[in-house]
Structure formats: C-alpha cells, structure tokens
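K.L.:
Fold the following, please.
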Amino acid sequence: MSEKKRGFLGRLFGGKDQAPETPEEAVSPAVANEAASETVESAPAAEVTPEPVAPEPEEPAPIAEPATPIVEADERTFEATETVVHPVADMSPEPLPLDAGAVPDLAPQIVAHDPAPARVSTDTASEEPKVSWFQKLKKGLSRSSSALTDGISSIFTKRKLDASMLEELEDILIQADLGVDTAMSITDRLSEGRYDKEIAPEEVRAILSEEVEKVLGPVARPLDLNRGKKPHVVLMVGVNGTGKTTTIGKLSQKLSQEGKTVMLAAGDTFRAAAVEQLKIWGARTGAEVVARDTGADAAGLAFDAMKEAKDKQVDVLLIDTAGRLQNKTELMDELEKVIRVIKKHDPEAPHDVILTLDATTGQNALSQVEIFGKVAGVTGLVMTKLDGTARGGILVAIASKYQLPVHFIGVGEGVDDLEPFSARDFASAIAGLA
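P.N.:
Model prediction:
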C-alpha cells in the first residue's frame, strides 16, 4: 500500500494502519510507557547495586579465603591463643636471662641512668634532714620494742612486785630474742630491794636499756683498717640474702669518702646479679672491680684479686663471696678453699672476716655465727635489715654468747643507711626510750 493511502486510511480509521504487523509490537502506548519507565527504573537499580560494591570489600573474603585455614585455626585455638597471650606477657621477664647475660657489657653505661640508685639517693637526701639516725634505728627496732614495752606495761601496772611478775617478764624478754642470760640479769636487777613495791613500767624499761647496754658495750667496736696492711683484705661471708653485696658497696663508699683506695672482688660467681651489682657500686665509688664470668672458680678469682690489689698498692680489698647455707658442708668447704688461696699471697690475710646477719632471722642467726665462725674464722659482725620487721633482740643474745665485735648496723637500702654500731643508741631504741 502506498504511503498516501496509508495516511488516509489511518486518519479515517483512527490509526489502524499503524498497528504493528508482529504480535511483539502490538503493545499499547500506555504499556509501552510503563515498560519504558520500568527499564528506566531498573537501570538505576542495576547501577545502585554495583555502588554498594560493599560486597567487594567482602571480596577480601575470597582473599581471606586462602587465609581461611588461618581463620579457622584462630577460631579453633582462640582460647589457647588468649591463654598464650598472658604467658607471653608474663614471660616478658623471660628476656631476663638474656638481659642478665647482656648486662655485663651494658652495666657500666647503665649505671648513670639506672633509676633505682638515683631514686634511692634522692629519697635518702630528701629524708635525711627530717629523720635522724636514731629515729631510723628506733623505727627499725619498733617490732621488738613494741613487744617489750607492751608486755612490760601489762605486767607492771598497779601491781606490787612478786615472783610471778618476774617470771612473766623473763618470758617476754626471752620471746624478744634477748637470750636467757640477759633476761635473768634484768630480772635479778629488778628484784633487788623491790619486792612488795609497785614499779612503774618506765622504770622497768630504763633498767632494760641499762642491762642491754652493758652486754653490747664491749662488742661495739669500729672496723679498724689502719693496721699497717696493704692491701688490707676484708672477706665478707654470710647466708644468701643477708645483704653482703650491698654492705660491700656501702662500705666502699664510706672508705672512698675517707680518701682510701678500694678494690672490689666479685667473688659471688654463682649470681650474675651480684657481679653486676658490685660493678655498679664500683662505678659509683670509683673502686676497681675484679670480676669473671658467671660460674667461674671463686678461689681463682680471689687469687687474681689479691695479685691485682698488691700490684696496684690499693689500701683495701673487699672480697664478696657466694651465699652459703651454714648446713651445706660442700659449700662451706669451698669457702675454706677461698681462704687458703688468699693466704698464699699473705699468710695473715684475710685480715677481717665479716659476717652479715639478717636481723629478721631471729634465733637462726645464732647457728650462723657458730658455723661461719668455725669455718671462716669470723672476726666481726654487721647486722643488716633492721627495719620494722626486725627481731633486733637477737643481737643482744649473740653478743652475750660470742662476744664478737659488731662493726656496723644497717637500717635500710639507702647509701647512708649503714652506720657504726652504738650500744647506747641500740639499747635505748629497743627499750622504747626517746
């Protein structure tokens, strides 16, 4: 049909000529419009879904898929992993062996930056103006003095003296580690002319102080290093933990301040910490330190230290030793060997053998004095750790039984917390007198 006829018939019959010839084209305009709008809407919807390409961050899930075994393993061992985290945190000290091994080379550099020494010296400096030595001593003996003063007050308050009161007092004195002899001398003194009379607790404490001073007075002797020996050899002995190494360091400082040249021998070769501690003290006080690797022969080290000290003409050689239990014969035999080696250089050395005693050990200190006295020939004592937990009365019992000189007492960790022993101060402090 020609284009003209088609146009005429279309106008005449309302556009039937425009009907499509195929069924697919037989869609009404309205439907066509709807379809068009649907496609328009669906097209953006299709574009929006890519936008949440949020799934595509999820596509690391496939990337994590190779890691899936790891994820699964983590899930399976999650509790174990958590548990391991704490040990690892706890094992942060595990580097200690490594650090301890590395310290020897680093110790000299670390000394100046070590917070602990700096803190100690600062604290000591800040406390020094406020607290006198006697106040520190009194505080250190507070446990013993409190037990004594409380017991005395409970017995001698508004009562007349009789035999039962003296027995009670004797028990209290023995429990305070003063020893049977001292306890009896105090009760004997009280009983003189005082039966059936009231005695004030203050009077009893004054008598206690006087009797303790009588026992301690003869043993309160300073350490004499001016006896014409060069080097003057001091061997420090004692049980582990009694403060030998710290006492050597403090003593080295005192001697250096007096103008003496000092050499330190790190004879506690079993503990790396002891060797490093002594090196730090040496750096602080300007003292040369003779040291060997951990586990080295202590007797060989003592021999080398004696030779060095002689060659360099130092005034004082302080030799540290490993802590030994007094009931371990093989360890005590080794101490005897150290002494024999020292005598090869100088038959009169060591010129002083000082035993450090921990004031918190009580009666056990008596057996330490006895055994170390037999093996090493102890010539003097240093009582350490006289702090609030100390049982200081044991020093009175030791003095009464062995009459060994007491050179120093220590009441803390500070550099200046080691002082020459004073019998009067000690007696006043333990009796709770001002």
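
K.L.:
Going by C-alpha atoms from here, please, whenever you check contacts or count neighbours.
P.N.:
OK.

K.L.:
Now His345. Nearest residue, chain neighbours left out?
P.N.:
The shortest distance from His345 to any non-neighbouring residue, by CA to CA, 6 or more residues apart in numbering, is to Met306 (6.8 Å).

K.L.:
who touches that neighbour in this structure?
P.N.:
317, 342, 345 (CA atoms under 8 Å, 6 or more residues apart in numbering).

K.L.:
Gly140 too?
P.N.:
Under the criterion of CA under 8 Å, 6+ apart, the neighbours of Gly140 are 386-390, 411.

K.L.:
Would you format those as a markdown table with distance to Leu278, secondary structure and neighbour count included?
P.N.:
Below are these laid out as a markdown table (distance: CA to CA, whole Å; DSSP: H, G, I helix; E, B strand; the rest coil; neighbours: other CA atoms under 10 Å):
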| residue | distance to Leu278 | secondary structure | neighbour count |
| --- | --- | --- | --- |
| Leu386 | 22 | coil | 25 |
| Asp387 | 23 | coil | 22 |
| Gly388 | 27 | coil | 19 |
| Thr389 | 26 | coil | 16 |
| Ala390 | 26 | coil | 22 |
| Val411 | 20 | coil | 24 |
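
K.L.:
Could you single out the nearest of those to Glu276?
P.N.:
Within the contacts of Gly140, proximity to Glu276 (CA to CA) peaks at Val411, which comes in at 23.2 Å.

K.L.:
Select the longest helix from this structure.
P.N.:
The longest helix of the chain (DSSP state H) is helix 29-48.

K.L.:
quick one: that helix to chain centroid distance?
P.N.:
Averaging C-alpha positions (CA atoms, centre = their mean, to the nearest Å) puts helix 29-48 81 Å from its chain's average.

K.L.:
just stretch 316-334 next, same as before
P.N.:
Distance, centroid of stretch 316-334 to centroid of chain: 22 Å (CA atoms, centre = their mean).

K.L.:
tell me which residues of it are tucked away?
P.N.:
Within stretch 316-334, the residues that count as buried by 16 or more other CA atoms under 10 Å are 316-324, 326, 332, 334.

K.L.:
Could you identify the most distant pair in the contacts of Gly140?
P.N.:
Greatest spatial distance among those (CA to CA): Thr389 and Val411, at 10.8 Å.

K.L.:
let's see this one next to it:
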Amino acid sequence: MYTKIDEELFEELEYILVSADIGANVTMELIDDLKDIVKSEKINDPSLIKDKLIELMNSKLISKKLNHNFNITEGVPTIILVVGVNGVGKTTSIGKLANKFKTKGKNVMLVAADTFRAAATEQLTEWAIRSGVPIISNEEGADPASVVYDGIQSAKSKKIDILICDTAGRLHNKKNLMNELNKITRVIDREFPEANKEVTLVLDATTGQNAIVQAKEFRETANIDSVTLTKLDGTAKGGVVFTIQLEMGIPVKQIGIGEKIDDLQDYNDEDFVNAIFR
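P.N.:
Coordinates of the predicted model:
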C-alpha cells in the first residue's frame, strides 16, 4: 500500500499495464496523462490513483466512438467475412458466432471458403452441426470465391439473414491472400450488393503484441472492420484491445472466454478495463 504519490507508484502502474499486453507506447502515454491529471487536480491521496487511471482509460476508449455491434439491419441480409491466421480460433469463433445469431432468431448459413487448409471444411461442418445451421462447401483446393458465390446463391434462395464466410489465413503469402480476398469481395459486390458487409479479424489474446503485428499486416491486405479476440479465458489480459482500438481505430466486437459454444461474448470497454486491474 502506497503512502505517497511518487515515481515508484507510477512504475507499479506502468508494470501492470505492460504485463497486461498494453504496448509500451500506449502505456507511456497513459502514465504521462495520469501524471498531468494528478498535477492539475492536485491529488495527494495515492489510493485514488488507480481509479483515476481506470477513468482515464475508459474515457480514451469512449472518445474513439467505435461501434461495437455487427453491421446488422432488420430486413437486410448481412455477409461477414472472417479472416485470421491458422491457430487463432477462427473456425471455433465462426461456429460460436453462428450459434449466437441463431439464438437471437436469425437465419444463419456458413460458407467454408478456407479451401487451402486441410480439415478446415471438416471442422467448420462440425460447428455447423453443433450450431444447427446449414453450410456450403466444396472440395479442398477449390476456388474460395466460387464457394462464396455458391453460398450467396443459396443464401438468397433460402432467405438467409446472416452469411458467415471462413477464409484462408495465409499471411506468409500476402499477395495470394490479398488477391483471394479481393476476388471474394468482387463476387460479393456483384452478386450480393444489397447485403451489409463486414470483415472481422480473429486474433489470439495469448499472443500479446504479436496480435498487433497480425492486425497491421492484415489491414494491408483487407479493410478490417472489426476484431474478435479469442482465448481470454487463460492468463491473457488482452491489453492488445487497447492498442488495436486506440492506435488503429478498429473496434473489438466479440471476445472468446472459453471452449463452450456460448463462450463468445459482446465486448464492453468498462468490463475490459476493470479486468486488467483484477
């Protein structure tokens, strides 16, 4: 317990932020702003400092005015393209998302357009069965854009509300990935112009600052509208959320907190900030 406000106290707070995977730049900015607040408000009680930091973090996130809801309008179909590298929990997140929308009374369909990774379609089919939603797929190595095309035609005929498409996460070959995503986008624009569109990037919270690198690299290949952050059920505090939203201006919309089908939750700024200091 600190008896005075000094550099040691600020260093302790800095350590908490960095340990929570909030990047060095954002951490330094927060601590500098906190020092300014302490000075301008003439705060002398060290027990107030942590709450002031939480207040500061919340106000910074709120000031970004990011929309944390998916682009869904009643009576208008929505197509969600899901991107992310292998191993981040992309397929699992799609299954959970499908279940979530279905529970809310939406007609949902999945499209297995990750035709590059072995067993990707098989895994997504398992999640489609678990979620009780139809799936459109093709053989391994098929053209992803043609699978999306088939999915769109089927979605139109079945009056589907939300079409969720899995895509390949080959970041090591950016040119191929970019061409693939561009081709898929052209098919969507041509065949489904009336639909709301969203590209959501799935990131693994346990990878820390590497998740930021992935977000920046994916943003070079596609227009990323939102982030789904997985694996927040372990030791990860998910401080990368702060950097993604503050520095990159991309809203986090969903967080994965466990293995169960309903363990995908809506993201909330205040809950996230409070969790860092638990």
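
K.L.:
Can you give me the TM-score here?
P.N.:
The TM-score (TM-score structural alignment, normalised by the length of the second structure) is 0.87; 273 aligned residues with a CA RMSD of 2.5 Å.

K.L.:
Give the aligned range of the longest helix of the first structure in the second structure.
P.N.:
Aligned by TM-score structural alignment, helix 29-48 of the first structure corresponds to no residues of the second structure.

K.L.:
Which stretches in the stretch 1-150 of the second structure count as strands?
P.N.:
Here the stretch 1-150 of the second structure has its strands, by DSSP state E, counting those that start in this stretch, at 78-83, 108-113, 135-136.

K.L.:
okay if I get those as TSV plus mean neighbour count and distance to Ile54 of the second structure?
P.N.:
Putting the strands of the stretch 1-150 of the second structure into TSV (neighbours: other CA atoms under 10 Å; distance: least, CA to CA, whole Å) gives the following:
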stretch	mean neighbour count	distance to Ile54 of the second structure
strand 78-83	24	32
strand 108-113	28	38
strand 135-136	22	43
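
K.L.:
for those strands, which one sits closest to Leu53 of the second structure?
P.N.:
Leu53 of the second structure lies closest, by CA to CA, to one member of these: strand 78-83, at 33.5 Å.

K.L.:
Looking at the contacts of Met306 of the first structure, spot the one nearest Ile186 of the first structure.
P.N.:
Of the contacts of Met306 of the first structure, the one sitting nearest to Ile186 of the first structure (CA to CA) turns out to be Leu317, at 42.0 Å.

K.L.:
what's the counterpart of the closest one in the second structure?
P.N.:
By TM-score structural alignment, Leu317 of the first structure lines up with Leu163.

K.L.:
Hmm, Val76 and its match touching each other?
P.N.:
No: the criterion here is CA atoms under 8 Å, and Leu163 of the second structure misses it with Val76 at 11.6 Å.

K.L.:
where does the aligned partner of Ile224 of the second structure in the first structure land in three-state SS?
P.N.:
Alignment note (TM-score structural alignment): Ile224 of the second structure maps to Val378 of the first structure. Here Val378 of the first structure is coil, with the state taken from DSSP: H, G, I helix; E, B strand; the rest coil.

K.L.:
Tell me how many other residues surround Val378 of the first structure.
P.N.:
As a burial measure, Val378 of the first structure scores 21 neighbours (other CA atoms under 10 Å).

K.L.:
Hmm, it is touching Thr356, no?
P.N.:
No: the criterion here is CA under 8 Å, and Val378 of the first structure misses it with Thr356 at 10.2 Å.

K.L.:
Distance of Ala176 of the first structure relative to Ile394 of the first structure?
P.N.:
8 Å (CA to CA, to the nearest Å).

K.L.:
Counting neighbours, go ahead and name the busier of these two.
P.N.:
Taking neighbours as other CA under 10 Å, Ala176 of the first structure and Ile394 compare with Ile394 leading, 25 against 22.

K.L.:
contacting residues for the more buried one?
P.N.:
Per CA under 8 Å, 6+ apart, neighbours of Ile394 of the first structure: 176-179, 359, 362-363, 365-366.

K.L.:
Counterpart of Asn69 of the second structure over in the first structure?
P.N.:
Mapped onto the first structure by TM-score structural alignment, Asn69 of the second structure lines up with Pro222.

K.L.:
Apart from its neighbours in sequence, what residue is nearest its match?
P.N.:
His407 (5.0 Å).

K.L.:
Superpose on the second structure and give me the mean offset of the helix or strand containing the one you found.
P.N.:
Using DSSP states H and E, His407 of the first structure maps to strand 406-410. Its matched residues in the second structure lie on average 1.0 Å from strand 406-410 of the first structure after superposition (mean CA distance after the TM-score superposition for the first structure).

K.L.:
equivalent range in the second structure for the helix or strand that that strand is followed by?
P.N.:
Counting by DSSP H and E, the next helix or strand C-terminal to strand 406-410 of the first structure is strand 418-420. Counting by TM-score structural alignment, strand 418-420 of the first structure pairs with residues 264-266 of the second structure.

K.L.:
what comes up buried for that stretch?
P.N.:
For stretch 264-266 of the second structure, the neighbour count (16+ other CA under 10 Å) marks 264-265 as buried.

K.L.:
so what's the counterpart of Gln214 of the second structure in the first structure up against?
P.N.:
Gln214 of the second structure maps onto Gln368 in the first structure, with residues paired by TM-score structural alignment. Counting by CA under 8 Å, 6+ apart, Gln368 of the first structure touches 238-239, 326.

K.L.:
So which residues of the stretch 201-350 of the first structure form helices?
P.N.:
201-216, 244-257, 272-285, 298-311, 329-345 (DSSP state H, counting those that start in this stretch).

K.L.:
Distance to Gly7 of the first structure added to the ones you listed, as TSV?
P.N.:
Formatted as TSV, the helices of the stretch 201-350 of the first structure follow (distance: least, CA to CA, whole Å):
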stretch	distance to Gly7 of the first structure
helix 201-216	141
helix 244-257	122
helix 272-285	114
helix 298-311	127
helix 329-345	129
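
K.L.:
Go through those and name the closest to Asn33 of the first structure.
P.N.:
When these are compared (using CA to CA), the closest one is helix 272-285, at 92.2 Å.

K.L.:
That closest one packs against which elements?
P.N.:
helix 95-111, helix 244-257, strand 288-290 (3 or more CA pairs under 8 Å, 6 or more residues apart in numbering; DSSP states H and E).
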